[in-house]
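only the shape, not the letters, is given here:
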């Protein structure tokens, strides 16, 4: 049996075509996986600064290197994988700050989950530090079940596992704590 030059060329072309077909199928599956709208965020923002206003007055600013917007999910949320910095202004324009390495805001419940080196510095110089902190915007309540430390302007401090408080930090409930409380006896 004699194979002609033409048959060799046809065999090579067929082999190349089949190889390309299978390699394209592999790449096509990878592209489809990247474009899966069920897993992808609706939007990605980098270097953001959001200002929240009430009646034309700035009440809060949020800064973050990156925000992933998952409003396309059944339980919508916004994620801040590279951390966030928030500044709050009260009625007298006094500023309180919140920083964390990671944050996620759940829109339906109004719950904010802050994680990693969470630090809150209030306008009256109260400092709260912890690894995780939840803030319920609807109830104006802050809480955690993790280790935390709170330093008050008068020198008092508490360290413990878990607490909850109103967002003004003037009413606290500690689960376990160890610390020093200064009591002014002249107020009796």
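Thanks, I have the structure now. Just so it is clear, the structure is predicted and the values come from calculations on it, not from any experiment.

only C-alpha atoms for contact and neighbour calcs from this point on.
OK.

tell me the helix or strand right after the biggest strand by length in the chain.
Longest strand of the chain, by residue count under DSSP state E: strand 57-70. Sequence order places strand 77-80 as the next helix or strand after strand 57-70, per DSSP states H and E.

so what does that following strand touch, helix or strand wise?
If contacts are counted by 3 or more C-alpha pairs under 8 Å, 6 or more residues apart in numbering; DSSP states H and E, strand 77-80 sits against strand 57-70, strand 102-106.

would you turn these into JSON lines with mean neighbour count?
Formatted as JSON lines, these follow (neighbours: other C-alpha atoms under 10 Å):
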{"stretch": "strand 57-70", "mean neighbour count": "18"}
{"stretch": "strand 102-106", "mean neighbour count": "20"}
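
and the longest strand of the chain, what other elements does it pack with?
Using 3+ C-alpha pairs under 8 Å, 6+ apart, strand 57-70 sits against strand 43-54, strand 77-80, strand 84-89.

I'd like the ones you listed as JSON lines, with distance to residue 29 and mean neighbour count appended.
Below are the helices and strands packed on strand 57-70 laid out as JSON lines (distance: least, C-alpha to C-alpha, whole Å; neighbours: other C-alpha atoms under 10 Å):
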{"stretch": "strand 43-54", "distance to residue 29": "23", "mean neighbour count": "12"}
{"stretch": "strand 77-80", "distance to residue 29": "27", "mean neighbour count": "21"}
{"stretch": "strand 84-89", "distance to residue 29": "35", "mean neighbour count": "19"}
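
dump those to CSV, plus distance to residue 21.
CSV is the format used below for those (distance: least, C-alpha to C-alpha, whole Å):
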stretch, distance to residue 21
strand 43-54, 33
strand 77-80, 39
strand 84-89, 46
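
closest one to residue 150 among these?
Closest to residue 150 of these is strand 84-89 (C-alpha to C-alpha; 18.7 Å).

show me which residues of the next helix-or-strand element following that closest one are buried.
The first helix or strand that comes after strand 84-89 along the chain, using DSSP H and E, is strand 95-100. By neighbour count with 16 or more other C-alpha atoms under 10 Å, strand 95-100 contains the buried residues 95, 96, 97, 98, 99, 100.

the second one reaches residue 123, doesn't it?
Spelled out, that is residue 96. Yes: judged on C-alpha atoms under 8 Å, residue 96 makes contact with residue 123 at a distance of 4.8 Å.

presented hereafter is structure B, for comparison with structure A:
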């Protein structure tokens, strides 16, 4: 009599762990803080990779996020992208592919990729950034930008733009 025996502890060490541990189809996620909705996210599919050294969550088929500010709860900021990845332990986020951001102040940003370091409260990109203000003025940052994560301050690199001067002259009077 003979038998085949496999040592599962040895074989398990060599197997790939780079597969999603959770998959959410047609995701509709709502995040709250003390009953107040702070974020809503929608994505066709979200995959969580938790069994690897640097766990992350990915939305390969796009994501649409609304951020709510307690000061302006009816006017959310939005982020839309064709791809997003979140490294939760590092508090680091990236969005790629036709990224569109609208602040709750009405400013519209367009670029191909953007990164958010939540620990440093900084957002940055090296891509060309197009910004349209509520008054219709535009700004182009040809070599990217850095910003506070609430967009209260930002710096553009090699910028140009088209600004209306009527607002400036009203303030100067």
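Received it, and whenever you're ready, just let me know what you need. This one's a predicted model, so the numbers in the text were calculated from it and none came from an experiment.

so how far does the longest strand of the first structure sit from its counterpart in the second structure?
Superposed on the second structure, strand 57-70 of the first structure shows a mean distance to its aligned partners of 0.7 Å (mean C-alpha distance after the TM-score superposition for the first structure).

how far does that strand sit from its chain's centre?
How far strand 57-70 of the first structure lies from its chain's middle: 10 Å, per C-alpha atoms, centre = their mean, to the nearest Å.

could you find the counterpart of residue 154 of the first structure in the second structure?
With TM-score structural alignment as the criterion, residue 154 of the first structure lines up with residue 135 in the second structure.

quick check: closest non-adjacent residue to that match.
Excluding its sequence neighbours, the residue lying closest to residue 135 of the second structure (C-alpha to C-alpha, 6 or more residues apart in numbering) is residue 164, at 7.8 Å.

contacting residues for the one you found?
135, 136, 137 (C-alpha atoms under 8 Å, 6 or more residues apart in numbering).

what sits against the second one?
To tie it back to what came earlier, the one meant is residue 136 of the second structure. Residue 136 of the second structure makes contact with 163, 164, according to C-alpha under 8 Å, 6+ apart.

and it, that's in a helix?
No: with DSSP: H, G, I helix; E, B strand; the rest coil as the criterion, residue 136 of the second structure is assigned coil and is not in a helix.

which element is the equivalent of residue 161 of the second structure over in the first structure on?
Under the alignment by TM-score structural alignment, residue 161 of the second structure pairs with residue 179 in the first structure. Applying DSSP H and E as the criterion places residue 179 of the first structure in strand 178-180.

which residues does that strand contact?
156, 157, 158, 159, 160.

one more time with 10 Å, if that's ok
Strand 178-180 of the first structure is contacted from outside by 149, 150, 151, 155, 156, 157, 158, 159, 160, 161, using C-alpha atoms under 10 Å, 6 or more residues apart in numbering.

tell me the contacts of the last one?
By that I understand residue 161 of the first structure. Contacts of residue 161 of the first structure (C-alpha under 10 Å, 6+ apart): 130, 144, 145, 146, 147, 148, 149, 174, 175, 176, 177, 178.

please redo it, this time with the cut-off set to 6 Å
Taking C-alpha atoms under 6 Å, 6 or more residues apart in numbering, we find residue 161 of the first structure in contact with 145, 146, 147, 176.

if we can go back for a sec, now, which of the contacts of strand 178-180 of the first structure lie within strands?
In strands, defined here by DSSP E, the members of those are 149, 150, 151, 157, 158, 159, 160, 161.

closest one of these to residue 13 of the first structure?
Closest approach between those and residue 13 of the first structure, by C-alpha to C-alpha: residue 161, at 70.4 Å.

excluding its backbone neighbours, what's nearest that closest one?
Excluding the flanking residues, the one nearest residue 161 of the first structure by C-alpha to C-alpha, 6+ apart is residue 147, at 4.3 Å.

how far away is that neighbour from residue 155 of the first structure?
Plainly put, residue 147 of the first structure is 20 Å away from residue 155 of the first structure if you go by C-alpha to C-alpha, to the nearest Å.

and residue 55 of the first structure, by the same measure?
Noted for residue 55 of the first structure: a distance of 37 Å to residue 155 of the first structure, by C-alpha to C-alpha.

picking that back up, return a ChimeraX selection command for the buried portion of the contacts of residue 161 of the first structure.
Selecting only the buried entries of these in ChimeraX, with 16+ other C-alpha under 10 Å as the criterion:
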select :145,147
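
which members of the contacts of residue 161 of the first structure occur in helices, if any?
Counting by DSSP state H, none of the members of these fall within helices.

that older thread, what's the overlap in contacts for residue 96 and residue 123 of the first structure?
Residues touching both residue 96 of the first structure and residue 123 (C-alpha under 6 Å, 6+ apart): none.

quick one: map residue 97 of the second structure onto the first structure.
Applying TM-score structural alignment, one finds that residue 97 of the second structure aligns to residue 116 in the first structure.

same check on residue 147 of the second structure?
Using TM-score structural alignment as the criterion, residue 147 of the second structure maps onto residue 165 of the first structure.
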